[in-house]
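In: Everything below, folded, please.
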Amino acid sequence: MASPLITLGENTVWENKHRTVSLTPRLFCDVWNMWLEPPASNEPIWRAGLAGLRALVAKAEAQNLRIRGLGGAWSLSRAAATHDIMVNTKPLNYIELGFRDSSLDIGFSGNPDALCFAQCGASVMELYQYLEARGYTLPTSGASNGQTIAGAVSTGTHGSANAIGSMQDYVLGLHMVIDGGRHRWIERASKPVVSQAFCHAIGAELLRDDALFDAAVVGFGSFGLMHAVLFEAEPLFLLEKSLVRMDYDRVHPVLGTLDVEALGLSGGAELPFHFEVVVNPYRVSRGQRGAYVRYMYKRPHRPVAVPTGGSTWVQGDDVMTLLGTATGWTPELVPVLLEPILSAQLGPVQGVAGTPGFQFGATDLRGDVMSTEIGVALADAPQAVDAIIEVANRFPWSGFPAIRYVKGSDATLAFTHFSPMACTIELPSAGSPRTLEAFHRVWDELRARGIRFTMHWGQNMREDRALIEYGHGARVEEWLRARRSLLGATGQRIFGSDWLTACGLG
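Out: Have a look, this model is predicted:
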């Protein structure tokens, strides 16, 4: 039997992209879609990568070591980190669009031609480029495209598509490698997609269970190594983007209702496909125009005079990239220096059309940055933003709230689980001890005001079971039950981590 190509590195110092986590694991492994010798038969190249993941899980189990999959290293939290075996899945970037009828369950009612099988290491950028070249696109994504599909989905990454939800909400199937090197295809019983013949062909056992799927899809690497996801792509469309600046008191009533008619947007009372507000917390008085409203309408695709696959315009979702050099700001200077940065980078835009891959393009990180992000119910959004503004004015730091909205997620521990609409409030900031202190003050202020909130698993967060339960309630125990139903004691141990234990989820 052919052996998969795996490169093993010892004493390799690993650091995430935002430089908030650094460690030296016992083994740092690269897994490839290649065999050490030619396979006996002509088969898809992804089989080598799958074999590599299975071999590494067996190795971890035999040596009683923990193992974590690593994608684009985009998470600011410790979600991907372990001191034992870290597996770089970036080389596993096989993408295939379209399924044969024989591979589909008789109950599948979607478009077989739009089904996309994407290996764990495929980046959002690679998916946009692959799909848009074939007349399709992702239904939604976060603003940055450096994340892998597995990492983005596993941590609950969202955009601002209020009618769709977060990235995990359009995933239909998960291909997971679990303890013993076994692999399972997991999908919802209420929404079957693939056939038994498909699972037999890839060698996986089919598991259909809504509770298991909803828990595992935002499982941050704790249900096994994710080999691939299946989702239904959307026919290519355009997003027409505008950005206007106005007073905060004009925007404030809209934050909890999304009744945008009073804002005078180009589409009138129509809620845009993508709606977000960036607030300068030090300019919220009337006449200071401290709110930047960025919105996009979904339009039919047509040729436009812009390239696909990446924009140089800095996204509000990742304005943290502007602040990487702001670590030396003194508290007195923060309110003075933040204004020219925001006004220069978030200048007016009117009706710029482009594909999603263009609008949500490359992110260039500059210096040390940090960010936390909370989720709240729509009705609580104004009070939550007011709490953050109050903390900022008592304790100035180089950050600000960026507010977005998505449909509430069914994923058990999605930080966007608030139904029917979740509001997300990101605080992109310069990386510094003062920023971390500010985050803790924000979390404490929200709790003191009785505002129920969750924390984004892929950003800076408080690793605290009590605070996690405050935001998720009984969903925590539901998630733990689902994990136990899939993994035995050995699997729970090897796919655990210090981070998971600190969160009370180990």
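In: can we go C-alpha only for contacts and neighbour counts from here?
Out: Noted.
In: how close does the residue nearest the centre of the chain get to residue 489?
Out: Nearest to the mean C-alpha position of the chain, by Cα atoms, centre = their mean, lies residue 157 at 2.0 Å. To residue 489, residue 157 is 29 Å away according to Cα to Cα, to the nearest Å.
In: To compare with the earlier structure, here is another sequence to fold:
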Amino acid sequence: MPAPLHHGPRHWVNYHGTESADLGDLIELCNSRESGGRAVLREVADDVLSLLRKASAEGARVRPLGAGWSPSPIAIAQGGWLVETRRINRCFGLDADDVAPGTDPSRLMLVQAGATVDEVNDCAEELGLSLRTGGASNGQTWAGACATGTHGSVLGAGGIQDHVRALQVVTPSGVFWVEPHQPVMSPAFVAQTGSTIFRDDDVFAACLVAVGAMGFVTAMVIECVPLFMVRNIQKRARITRDDIASLSRGDFGAFSQRYALDEPPHFLQVILNPFAPFSKDALLRLLYLRDFDSAIPPPPRPLTGAGYDALTLIGKAMAGVDLFRADILQLAMRAGYAVQRDIDDPEAIATWGNTTEPHNPIANLFNGSVTLQRSDLDRAFDPLIDAFLSGGGGTVVTLRFMKRAAGLLAPARFADNVVIDFDGPRSDVSHRSYRAVVARLDAMGIRFTRHWGKTNDLDAARVASDYGDDYRRFRIAQRRLLADPADIAVFRSDPLVHLGLID
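Out: Take a look at the predicted model:
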């Protein structure tokens, strides 16, 4: 296979133009040309192992790079080596010989770390499968989305990392096949990938949302579900304070019955105007499960699905505006849902893969979110909105709902979660408003977490407090996999040290 490409020292800027680094080297991994997944994994892992050992010998720090999607500096190691994974993006189906006895391979896929969510969706559909959940966008690499705990958007599922059943992880000490205690893949499969089996429930749980602190992930085995479709309803509607209480109780059926269909939704998103959440229209999106029908052609992606996140809708429309008022923001929201698909419209039905979309780089974006226990939404909502407005009210407020997600450091750590996003223009107003929300929740004694890949104002003390015993288990698991202190040193970066995720 072609050797990794070394592009030398350079100034690097992330996808959205919000963070940058002066690198010692920008290295691009090239993929194996082998036809079988086992050989492909072996060759790529060997290249990564050589790079990590060279870095260790030279005292260099290494950070894997997916799509560079995160607005935060989580992927950066100033002066270090940034290793691009986008070319290692192949997906493979699996057979009975590949898996451990008792494991059904029919819903499993072997995914290289650099494959984007969009590419994984396409591969899954070719195999007659669907992802259970995902975020609004599809340009992130699969491994990067898992590593930062990208939240899902489905009422009955957790995060995107919940799909993962096994991982290939490379450290300077070797290539490891990390699984839970219960075997997933056959010993022969693992051996032929050039990996050493490492079965440990906590190490596996730590690797699911590793934030780049558990080694270099090169591939994953993920579990999907049979291919399905969703019916999309997107509309503007004026909700009430009672609706917030209903959502807090998890009465999604009642909300759906009032604004859309008389059936339980699969996905529910509410984008609110914080200046007037009950006297101005909110943007509603609800998806409903439907059986797969090959006769239904995929509709244009801008008109369907769980996409059109608040960032896409509002970011460019409001960029550069520091003082937002209800009417101005409402005009931007109307432009976002210029096309409505209400219950009287023809059905807009597509596969789950067609519910996600890319969005263009937005240099002036602000990304922030909090995740709290869904039952706290009712008492937190009014104080949260008041706090947000006290900072100037930088953008819209988005509500999405999900179950507890897998992984020791998964932000969605409650049994039932509401993810509250504050995504919009990058300005002092946006950040000040977000900080005011965090301070108000703390003052009320409401537990919450923050997204690893977004602006979050976290530090080591707060991470340890937010994650408690799971943080302690994460650090112990880290020392099991990265047993040699020299291995830890290779993956050290200022952001990870600041977060208390690495020494």
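In: didn't the residue nearest to the centre of structure 1 look like it was pressed against residue 170?
Out: No. Contact between residue 157 of structure 1 and residue 170 fails when scored by Cα atoms under 8 Å: they sit 11.9 Å apart.
In: give me the number of residues near the equivalent of residue 184 of structure 2 over in structure 1?
Out: Aligned counterpart of residue 184 of structure 2 in structure 1: residue 193 (TM-score structural alignment). Residue 193 of structure 1 is flanked by 23 other residues according to other Cα atoms under 10 Å.
In: what sits against residue 193 of structure 1?
Out: Residues near residue 193 of structure 1 by Cα atoms under 8 Å, 6 or more residues apart in numbering: 104, 105, 107, 108, 172, 173, 187.
In: Over to residue 184 of structure 1?
Out: In this structure, residue 184 of structure 1 makes contact with 174, 175, 176, 177, 178, 204, 205, 206, 207, judged by Cα under 8 Å, 6+ apart.
In: Next one: it from residue 32 of structure 1, what distance?
Out: For residue 184 of structure 1, the distance to residue 32 of structure 1 - Cα to Cα - is 20 Å.
In: Residue 199 of structure 1 too?
Out: According to Cα to Cα, residue 199 of structure 1 and residue 32 of structure 1 sit 22 Å apart.
In: nearest residue to whichever residue in structure 1 pairs up with residue 213 of structure 2 other than its sequence neighbours?
Out: Counting by TM-score structural alignment, residue 213 of structure 2 lines up with residue 222 in structure 1. Counting by Cα to Cα, 6 or more residues apart in numbering, residue 495 is the residue found nearest to residue 222 of structure 1 once chain neighbours are left out, at 5.1 Å.
In: What is the neighbour count of the one you found?
Out: The number of residues packed near residue 495 of structure 1 is 27, by other Cα under 10 Å.
In: which residues does the residue mapped onto it from structure 2 contact?
Out: For residue 495 of structure 1, the aligned residue in structure 2 is residue 491 (criterion: TM-score structural alignment). If you count contacts by Cα under 8 Å, 6+ apart, residue 491 of structure 2 has them with 61, 62, 63, 212, 213, 215.
In: same check, this time on residue 163 of structure 2
Out: For residue 163 of structure 2, the contacting residues are 131, 132, 222, 223, 224, by Cα under 8 Å, 6+ apart.
In: Let's see that with 6 Å instead.
Out: Listed by Cα atoms under 6 Å, 6 or more residues apart in numbering, the contact partners of residue 163 of structure 2 are 222, 223.
In: about what we covered before: can you tell me which of the contacts of residue 193 of structure 1 are buried?
Out: The neighbour-count criterion (16 or more other Cα atoms under 10 Å) marks 104, 105, 172, 173, 187 among those as buried.
In: Please consider this matter closed, and thank you.
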